[in-house]
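coords please:
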Amino acid sequence: MTNDIVISAQHVSKEYRLGVINHGTLYRDLQSWWAKRRGKEDPNAEIKDFARDKRERNRINGDLFHALEDVSFNIRQGDVVGLVGKNGAGKSTLLKIISRITSPTSGNIRIRGRIASLLEVGTGFHPELSGRENVYLNGAILGMSRREVASKFEEIVEFSEIGGFIDTPVKRYSSGMYVRLAFSVAAHLEPEILLIDEVLAVGDANFQKKCLGRMSEVSKDGRTILFVSHNMTAISSICPTSIFMNDGRVEGIGDSSDIIQSYLSSGQIGNNGVYSVPPEQLDGKAVIFHVAILDQDGLETGTVELTKEFSIAVCYELRESLSGLSVGLQIMGEDGYTSIYSLSDPELEPSRLDARMPGRYRSVVKFPMCALNTGAFYIRVGISSRFSIYSVVEGFRFEVSDSVGIIQMLGQSRKPSISALQLPWQIERQ
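Just a heads-up that it's a prediction; the model follows:
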């Protein structure tokens, strides 16, 4: 490993042993028969039976799940690298191995420098200790003296915006407060390597913007950042280089704009404008099980006409009463930048605080004609409350076409832009 390489992964693989229930007794055979008679899930089915597609099933061998397979890459000092890929691609497993939370089954990762990790809410904090005590604890873990931590303490508290609660045990923090303090600690205690997972999405929009700004500042100091996110706009804005992971393998490494385009145009992205998964295959308090693009007649489609209205329908299930809910929708262009962002329940709407009862819901957002220009667009949908993200769906696309415009009649293509809205012009002879 040369002097400027701080993370070197060589043929890293990781396997997890799954709890497989086997039919081996009369009781289990009767249990499976009775479940089938009632139209219920087989409680003795192998985990492989619940994998949603063939590629997922291929990663399961008996009772072993191949989370990572033969992953190799090098990251140099001062690099800011994005890590993209669908859920289950192995991104979080890779970060846990780099953080030494878990060990690879084979291969090795060599690291040079102190690491600070922000992988999930709760990582690195002791719930019984106050925020102040956890700041000093994290500094000690990073090898810093009490004096060094004290010199950064006020800056950490100010950035986290939880000054009045710094002496409260963190077990009483909301998830948003937890993440604000955890990120502030990780970003201000000067680690050489900073690992950040999608956990930042728990924070509000303003704090996410602060975090991205702070990450840009940290990178200018020569520190290395490895950033996992489903937000392609964030990846594009702060990560010159990205790694695309798919089914536990590295599909590509290179310029972020090229990698994002490869990811969005890969076979993982559905082309028919529809996402659908049986809700019983999904875990969580709130799950999205169906998303569809609808034409002006309400029919599901993968292509909408520029000069006609269209809608996006989101079907989800709540397993318990939840308050502060909103369905968030992002529409991204082929460059990965967000074109449109919309919430079903606006943040400033008081009714958003009302509890929503368990059950299945369908939320539909309508778009006027010419809201989007011609081209391919990608969708990301999520259900969140003020402090938590419950379910995220991504990885499918639709197209906007123009078959009637005068530009097409002349054999020309439309000018590149986000929208094709026809704005009112007034023409007067002077």
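
use CA for all of it now, contacts and neighbours both
Noted.

Show me what counts as buried in the helix or strand harbouring residue 154.
Element membership of residue 154, judged by DSSP states H and E, is helix 146-160. Within helix 146-160, the residues scored as buried using 16 or more other C-alpha atoms under 10 Å are 149, 153, 156, 157, 159, 160.

between those, which is nearest residue 200?
Nearest to residue 200 among the buried residues of helix 146-160 is residue 160, at 12.6 Å by C-alpha to C-alpha.

got the contact list for that closest one?
177, 180, 181, 183, 184 (C-alpha atoms under 8 Å, 6 or more residues apart in numbering).

same thing but 6 Å
180, 181, 184 (C-alpha atoms under 6 Å, 6 or more residues apart in numbering).

For these, pick the one with the most neighbours.
The most crowded member of the contacts of residue 160, judged by other C-alpha atoms under 10 Å, is residue 181 (27 neighbours).

about what we covered before: may I see the buried residues of helix 146-160 organised as TSV, with distance to residue 118 added?
Shown next, in TSV, are the buried residues of helix 146-160 (distance: C-alpha to C-alpha, whole Å):
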residue	distance to residue 118
149	18
153	18
156	15
157	17
159	16
160	14
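
Could you find the closest non-adjacent residue to residue 90?
residue 248 (4.8 Å; C-alpha to C-alpha, 6 or more residues apart in numbering).

Here is the second sequence; please produce its structure so I can put it next to the first one:
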Amino acid sequence: MIHDSQLEKDIILKAENVSKQYRLGQVGTGTLSHDINRWWHKIRGKENPYLKIGDTNDRSTKGNSDYVWALQDINFEVERGEVLGIIGKNGAGKSTLLKILSKVTAPTTGSIKSRGRIASLLEVGTGFNGEMTGRENIFLNGAILGMTKKEISSKLDEIIEFSGCERYIDTPVKRYSSGMTVRLAFAVAAFLEPEILVIDEVLAVGDAEFQKKAIGKMQDISKGEGRTVLFVSHNMAAVKQLCTRGIVLEQGMIKFQGNINEALDVYNSDSYECVTNVGWKIEDAPGNLNARITSVKLKSDNPFFLIEDQISLEIEYVNFIDNHSINCSISIFDDKESYVLASPNLQRVPLGKGTYRSVCVIPENLLNKGKYYFTIILVGNNFEIIAQLDKIISVDLEEEGTHRKDYFGYWGGVVRPYLNWENIQINRW
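Just a heads-up that it's a prediction; the model follows:
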């Protein structure tokens, strides 16, 4: 139970010293001796010996232990009506934490205390029976959440309308696309009014229109209806728009918790290291038998990349066939995952075999101060995508500030060009 002192803050969910340990390797291999050892320690009143061993959850290094801590000493509180964003790199422990909060799996140590029903949307189709129709699955999920048939029936029309699956609602769910399944699952979870709604990256399966609807509904749930949302996503723009507070996980531990903007700054400072130059040998280069990208470089006249300087993006590639109409395109994203701009090279001239360089010039005073990530796409005949390098290079733009004159405040926006202004006197008096 949650104590009276916590009720004053209206704490609806609390995690206390939550840790989760997994054994690596094949399930069941060599565990009998471990089980006997655990039992022997238990009957003597001693602590489980395997809780003292185990490597941290770092996917980039090879550990020495058979055990790994997916989560370690997680402590936080969530107030009623709060929208908490849980962010971190792949493998940081986000999904494990949500499964523990949703009671899908139990923590190795620690406890979760909650007040009210928890509805979870963790993976596409979780909790759905593929042989049953969409309508039947709505009643099944409602029953799992503890709703009566009358309560579910009262919400049925709203759920079906929001999901956009009216035409297929009496069709078995196994015939649904992943997008349709997640639409229906979200509608069930949102409209059956749980006190706590837990959502993993699953919304990314939906199209842009549905994601916008889902975020709007989650805002209504938290602000209008005073219910609590826990949201995991790699879409930082959605996290910033929706969440009021954030937790940053790293290697199974909480690195930061607090204001969502500060949490995003902590996450973004670690997520990407700025790389302005990448290259490959021809045999290892990304592409196919028609062409390969051999290098991508950002260049500037200064050792530091400044807003006030022109930046050149150089893409070198090898063409292996004659009469090959190759063109390059770039897409630029900021550190909040916002799509800043895209620019294709429209000069589709047939090329002969050989090595080529395409140069894209980014004018001075266009992008604002901050980090930017560049996706490169190489397109061939019939608009075949030869290679797509997502966020392959990045740059941290600084500002010299010499053009600001006496103004030193923050200049908002993703782009901040100097536009042409003209002062015109209309009359004189």
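
once aligned to structure 2, how far is the helix holding residue 154 of structure 1 on average?
Compared with structure 2 after the fit, helix 146-160 of structure 1 shows a mean deviation of 0.8 Å (mean C-alpha distance after the TM-score superposition for structure 1).

Where does the helix or strand just after that helix end up in structure 2?
Downstream of helix 146-160 of structure 1, the next assigned helix or strand under DSSP H and E is helix 175-188. Residues 178-191 of structure 2 are matched to helix 175-188 of structure 1 when aligned by TM-score structural alignment.

Could you check how many residues crowd around the equivalent of residue 88 of structure 2 over in structure 1?
Structural alignment places residue 88 of structure 2 opposite residue 85 in structure 1 (criterion: TM-score structural alignment). Residues within reach of residue 85 of structure 1, counting by other C-alpha under 10 Å, total 24.

Residue 85 of structure 1 contacts residue 247, correct?
No - between residue 85 of structure 1 and residue 247 there is no contact under C-alpha atoms under 6 Å: 8.7 Å.

which residues touch the corresponding residue of structure 2 for the residue nearest to residue 90 of structure 1?
Residue pairing (TM-score structural alignment): residue 248 of structure 1 is matched to residue 252 of structure 2. Going by C-alpha under 6 Å, 6+ apart, residue 252 of structure 2 touches 57, 70, 71, 72, 92, 93.

Which of these are conserved in structure 1?
Among the contacts of residue 252 of structure 2, the contacts conserved in structure 1 (both residues aligned by TM-score structural alignment, their matches' C-alpha atoms under 6 Å) are 70, 71, 72, 92, 93.

Highest neighbour count among these?
residue 71 (28 neighbours).

what about it, which helix or strand?
strand 67-79.

mean shift between that strand and structure 1?
Counting by mean C-alpha distance after the TM-score superposition for structure 1, strand 67-79 of structure 2 comes out at 1.4 Å.

Quick one: end-to-end length of stretch 376-394 of structure 1, please.
The first and final residues of stretch 376-394 of structure 1 sit 15 Å from each other (C-alpha to C-alpha, to the nearest Å).

circling back: redo the contacts of residue 160 of structure 1 as TSV? Include distance to residue 99 of structure 1.
Shown next, in TSV, are those (distance: C-alpha to C-alpha, whole Å):
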residue	distance to residue 99 of structure 1
180	20
181	19
184	18
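
nearest to residue 10 of structure 1, of these?
residue 184 (31.5 Å).

Isn't the closest one up against residue 156?
Yes - with contact defined as C-alpha under 6 Å, residue 184 of structure 1 reaches residue 156; the gap is 5.4 Å.

What is the three-state secondary structure of residue 210 of structure 1?
Following DSSP: H, G, I helix; E, B strand; the rest coil, residue 210 of structure 1 is assigned to helix.

tally of neighbours for the alignment partner in structure 2 of it?
Aligned by TM-score structural alignment, residue 210 of structure 1 pairs with residue 213 of structure 2. By other C-alpha under 10 Å, 13 other residues sit near residue 213 of structure 2.

Any figure for the gap between residue 213 of structure 2 and residue 186 of structure 2?
In terms of C-alpha to C-alpha, residue 213 of structure 2 sits 11 Å off from residue 186 of structure 2.

Repeat that for residue 394 of structure 2.
From residue 394 of structure 2 to residue 186 of structure 2 the distance is 35 Å (C-alpha to C-alpha).

repeat for residue 80 of structure 2
20 Å.

And for residue 99 of structure 2?
Taking C-alpha to C-alpha, one finds residue 99 of structure 2 at 17 Å from residue 186 of structure 2.

in the stretch 201-350 of structure 2, which spans are strands?
228-232, 245-250, 253-259, 277-279, 291-300, 311-319, 324-325, 327-334, 339-344, 350-351 (DSSP state E, counting those that start in this stretch).

Kindly reformat those as a markdown table containing distance to residue 107 of structure 2 and mean neighbour count.
Below are the strands of the stretch 201-350 of structure 2 laid out as a markdown table (distance: least, C-alpha to C-alpha, whole Å; neighbours: other C-alpha atoms under 10 Å):
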| stretch | distance to residue 107 of structure 2 | mean neighbour count |
| --- | --- | --- |
| strand 228-232 | 18 | 25 |
| strand 245-250 | 17 | 24 |
| strand 253-259 | 14 | 17 |
| strand 277-279 | 42 | 14 |
| strand 291-300 | 45 | 21 |
| strand 311-319 | 49 | 19 |
| strand 324-325 | 57 | 19 |
| strand 327-334 | 37 | 20 |
| strand 339-344 | 38 | 14 |
| strand 350-351 | 60 | 14 |
